[in-house]
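Chemist: No sequence on hand, only this structure:
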C-alpha cells in the first residue's frame, strides 16, 4: 500500500544569512514544513537561524562545514526518520523561484515514486561560463544513464522520494560537495527511479554568495563523471533492456 504524500522543504545553508529568512517565509506561506540543515555556518548566520525557530521550522546543526552534499544527505535521513515521504530540496540563496513550489508538490503527489527535477530557465544574470559548462555535464549524464530523460542534473531544486533515495544513501555514501546533485540523480536512475523535468526560473542574485570553487569543484565533477561512466559499463545491458521495455510498452499502449 503506497505511503501518504507528506513532503517537507529541505534547505542546506552555509553562511546565507541575508536570504534564508525570506526563503523560509515563502515556503511556509505554501504550508510546507521546513527543515534547515546548517552546514557549520558562522556566528552571524547562526544568530539569524535562531530567530526563525517556529512551529513548522526544524533546524539541524552540523558541527562543522562538510559540504552541500553532506548537509543534504543528513537532512534527507532526518526527514525520513521524522516521517516525511518526500523532500523538496531548495537553495538558501534565493536562486530558486519559490512560487513554483505548488507545481513541484502537484507533480510529486501525482507521481510519488518519481524524482521531480527542476529544469532551469535562466535570465541574463547567469554567468556565461557556468551556463556553457553545464552542457559538458549534460552530455556526460546522457552517456552515464544511456538516456536523455534527465534534462539538467545540476539544478538543486528538486523533489525526492525519500524511501528510495535514503535506500541509495544506505547502499553507498553520496558525494559531500557540489558533485552531489548530479551523482544522486544518476544513481537513482540506475535504480530505475523515473524522472520528470519541471521548467522553473533560476536567477543568480546580484552580489549573491556562491560556494562553487571553480578549480576544486570542477576537479571533483570530472572525477565523478569518470567514476559514473565506469559504473555505467556493467549496467549498460540493464539500462538498454529497460529502455527497450519502456519503448515496447509505449508502442503497445
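Modeler: Sure thing, it's come through. Just so we're clear, the structure is a prediction, and the values are computed from it rather than from any experiment. Numbers count the residues shown, from 1 in each chain.
Chemist: Please count neighbours and contacts with C-alpha atoms only from this point.
Modeler: Noted.
Chemist: now the helices for this protein?
Modeler: Ranges of helices in the chain, per DSSP state H, are 20-29, 43-51, 68-82, 101-110, 128-145, 162-171, 180-190, 214-252.
Chemist: what distance separates the fifth one from the centre of its chain?
Modeler: The reference is to helix 128-145. When distances are taken as CA atoms, centre = their mean, to the nearest Å, helix 128-145 is centred 16 Å away from the chain's centroid.
Chemist: May I see the buried residues of it?
Modeler: 137-138, 140-145 (16 or more other CA atoms under 10 Å).
Chemist: Quick one: list the elements packing against it.
Modeler: Secondary-structure packing of helix 128-145 (3 or more CA pairs under 8 Å, 6 or more residues apart in numbering; DSSP states H and E): helix 180-190, helix 214-252.
Chemist: Turn those into a markdown table, including mean neighbour count and distance to residue 4.
Modeler: What follows is the helices and strands packed on helix 128-145, written out as a markdown table (neighbours: other CA atoms under 10 Å; distance: least, CA to CA, whole Å):
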| stretch | mean neighbour count | distance to residue 4 |
| --- | --- | --- |
| helix 180-190 | 21 | 21 |
| helix 214-252 | 13 | 27 |
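Chemist: between the ones you listed, which gets nearest to residue 32?
Modeler: helix 180-190 (22.0 Å; CA to CA).
Chemist: Need the residues that contact that closest one.
Modeler: Helix 180-190 is contacted from outside by 68-69, 141, 144-145, 153-156, 164-165, 168, 174-175, 195, 224, 228, 235, 239, using CA atoms under 8 Å, 6 or more residues apart in numbering.
Chemist: how does it look with 6 Å?
Modeler: Identification of contacts with helix 180-190 by CA atoms under 6 Å, 6 or more residues apart in numbering yields 69, 153-154.
Chemist: nearest to residue 120, of the helices and strands packed on helix 128-145?
Modeler: Residue 120 lies closest to helix 180-190 among the helices and strands packed on helix 128-145, at 13.9 Å (CA to CA).
Chemist: Report the inter-axis angle for that closest one versus helix 68-82.
Modeler: Inter-element angle recorded for helix 180-190 and helix 68-82: 60 degrees (by axes from the mean of the first three to the mean of the last three CA atoms, to 10 degrees).
Chemist: how about JSON lines for the contacts of helix 180-190, with distance to residue 220 and neighbour count added?
Modeler: JSON lines is the format used below for the contacts of helix 180-190 (distance: CA to CA, whole Å; neighbours: other CA atoms under 10 Å):
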{"residue": "69", "distance to residue 220": "12", "neighbour count": "21"}
{"residue": "153", "distance to residue 220": "15", "neighbour count": "23"}
{"residue": "154", "distance to residue 220": "13", "neighbour count": "20"}
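Chemist: next up, a second structure to put side by side with the first:
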C-alpha cells in the first residue's frame, strides 16, 4: 500500500487547524491516513486544541518545548517518518492556517504519484487580491532567486509540498530552522538530483494573512542570507582586487599590455585568497580539500578572461578609464562565478 504521511507544522493554532484535520479525515484516502502535527512551542493555552485533534482524529502530535521555527518542525517530522513510517513513499506538508485546500493537496499528491522522485510545489498566483506584504515578498524572492541562481520558481515560500523520500536525509542535514529552510530546500534540490514540479493551486489569504508567523524583516534576512553572504564576500574581494589593480597601474605609470597583465594577475591572486576563505568558511561551509584546487582553476580561467576582455576593451575604447573597464568586466563574470562555485566547487555540503 502506498503511504504518504501528512505533516502540519503549527504554532499557536486556532479553529482552522481543527477544520483542516476534519477535512483531511473526510477523505478516505488510505495513502494519507497518517497525519502528523508538530506543535512548535505553542503556549500552554493551545494544549486543548492539540489534545482534541490527537484524541478525536487519531493524529500524531510531536511537541517542541520551545519555538524553534518552521524548518525545525519539518525536520522533526521528517525524522519521525524515517524512524516510524519506513514504508513512506514521501510526505506532504501543508500549513495549518487554512491557506491550502484539501483538493489542492490531492492535486499535488497525484502529480507526485506520477513520479515519486520529484519535489512537488503547490504554487500560488500573486494577483491584486493578495495582501501587499505577501505579494511583494514572494515576487521579490522569486525574481531574486532567478537572477542569482537561475532557478525559476513562481512561489518559493509555499507550504504545500510533496517531498520524495530520497530527499529526506539531505533535508535533515541542511542548514536553516525557520522559514529559510523552505528556500534552501529549493536551492539544494538540483544538487541532490531532485526535479521540482510546480502545480498551480488556489491563492487563499484569510484576514489579510494576519495569522502568519512570518517576521517580515528577520525571516526575510534569513531567506536572503546565503545570497547576502556571497555578495559580501564578492564585494570584499572585489574591493581588494580593484584597489591593488589601481595602485599597481599607478606605480607602473603606463597603460601597456604588460602593465595591465601584471596588475591583473597580482590583484586577482590577492583578492582570490580573501574570496576563497569567505566562501569556504562562511557562504558554502565546505571543508573539501579539493575545493582549493578547483577554486584556483576557476580563478585562473576568470583571470585570463578578465585580463583579455579588459585589454580588448581598452584597445577599442581607450578614452574610458581602465579601472572602469575592469569593474564592468568583472561584474559580468560575477554571476557565472557564483554558479560554478555553488554547483561544482563547494558542492560537498548544501547551503
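Modeler: Good, I have the coordinates. A quick note: this is a predicted structure, and the numbers were derived from the prediction, not measured.
Chemist: Rebuild the helices of the first structure as a markdown table, extending it with distance to residue 200 of the first structure.
Modeler: Output for these, formatted as a markdown table (distance: least, CA to CA, whole Å):
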| stretch | distance to residue 200 of the first structure |
| --- | --- |
| helix 20-29 | 16 |
| helix 43-51 | 27 |
| helix 68-82 | 21 |
| helix 101-110 | 10 |
| helix 128-145 | 15 |
| helix 162-171 | 22 |
| helix 180-190 | 17 |
| helix 214-252 | 24 |
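Chemist: Quick one: closest of these to residue 199 of the first structure.
Modeler: Nearest of the helices of the first structure to residue 199 of the first structure, taken as CA to CA: helix 101-110 at 9.9 Å.
Chemist: equivalent range in the second structure for the closest one?
Modeler: Per TM-score structural alignment, the counterpart of helix 101-110 of the first structure in the second structure is residues 105-114.
Chemist: now the buried residues of helix 128-145 of the first structure as JSON lines including distance to residue 49 of the first structure?
Modeler: Output for the buried residues of helix 128-145 of the first structure, formatted as JSON lines (distance: CA to CA, whole Å):
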{"residue": "137", "distance to residue 49 of the first structure": "34"}
{"residue": "138", "distance to residue 49 of the first structure": "35"}
{"residue": "140", "distance to residue 49 of the first structure": "38"}
{"residue": "141", "distance to residue 49 of the first structure": "36"}
{"residue": "142", "distance to residue 49 of the first structure": "39"}
{"residue": "143", "distance to residue 49 of the first structure": "41"}
{"residue": "144", "distance to residue 49 of the first structure": "39"}
{"residue": "145", "distance to residue 49 of the first structure": "39"}
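Chemist: Quick check: the two most widely separated of these?
Modeler: It's 137 and 145 that sit farthest apart of the buried residues of helix 128-145 of the first structure, by CA to CA, at 12.1 Å.
Chemist: so which of the contacts of helix 180-190 of the first structure comes closest to residue 251 of the first structure?
Modeler: Nearest to residue 251 of the first structure out of these is residue 153 (CA to CA; 28.2 Å).
Chemist: How about the contacts made by that closest one?
Modeler: Here residue 153 of the first structure is in contact with residue 182 (criterion: CA under 6 Å, 6+ apart).
Chemist: That one matches what in the second structure?
Modeler: Superposed on the second structure with TM-score structural alignment, residue 153 of the first structure falls opposite residue 156.
Chemist: Then residue 223 of the first structure?
Modeler: Using TM-score structural alignment as the criterion, residue 223 of the first structure maps onto residue 225 of the second structure.
Chemist: Tell me the spacing between its match and residue 218 of the second structure.
Modeler: 10 Å (CA to CA, to the nearest Å).
Chemist: Then residue 342 of the second structure?
Modeler: Counting by CA to CA, the gap from residue 342 of the second structure to residue 218 of the second structure is 25 Å.
Chemist: now do residue 312 of the second structure
Modeler: Residue 312 of the second structure sits at a distance of 45 Å from residue 218 of the second structure (criterion: CA to CA).
Chemist: repeat for residue 196 of the second structure
Modeler: Per CA to CA, residue 196 of the second structure is found 27 Å from residue 218 of the second structure.
Chemist: Around the equivalent of residue 215 of the second structure over in the first structure, how many other residues sit close by?
Modeler: Alignment note (TM-score structural alignment): residue 215 of the second structure maps to residue 213 of the first structure. Residues lying near residue 213 of the first structure (other CA atoms under 10 Å) number 10.
Chemist: how close does residue 213 of the first structure get to residue 193 of the first structure?
Modeler: Counting by CA to CA, the gap from residue 213 of the first structure to residue 193 of the first structure is 30 Å.
Chemist: for whatever residue of the second structure lines up with residue 89 of the first structure, what are its contacts?
Modeler: Counting by TM-score structural alignment, residue 89 of the first structure lines up with residue 93 in the second structure. Neighbouring residues of residue 93 of the second structure by CA under 6 Å, 6+ apart: 6-8, 160-161.
Chemist: Strands - which of these land there?
Modeler: 6-8, 161 (DSSP state E).
Chemist: Looking at the residues you listed, point me to the pair that's furthest apart.
Modeler: Greatest spacing in these, by CA to CA: 8 and 161 (11.0 Å).
Chemist: Endpoints of stretch 151-163 of the second structure, how far apart?
Modeler: For stretch 151-163 of the second structure, the first-to-last residue distance is 18 Å (CA to CA).
Chemist: Distance from it to the middle of the chain?
Modeler: What separates the centre of stretch 151-163 of the second structure from the centre of its chain is 10 Å, taken as CA atoms, centre = their mean.
Chemist: against the first structure, where does the helix or strand where residue 306 of the second structure lies fall?
Modeler: Using DSSP states H and E, residue 306 of the second structure sits within helix 290-316. With TM-score structural alignment applied, helix 290-316 of the second structure matches no range in the first structure.
Chemist: which position in the second structure aligns with residue 142 of the first structure?
Modeler: Residue correspondence to the second structure (TM-score structural alignment): residue 142 of the first structure is matched to residue 146.
Chemist: Would you quantify the distance from the closest residue to its match other than its chain neighbours to residue 139 of the second structure?
Modeler: Nearest residue to residue 146 of the second structure, sequence neighbours excluded (CA to CA, 6 or more residues apart in numbering): residue 152, at 5.1 Å. Applying CA to CA, one obtains 11 Å for the distance of residue 152 of the second structure from residue 139 of the second structure.
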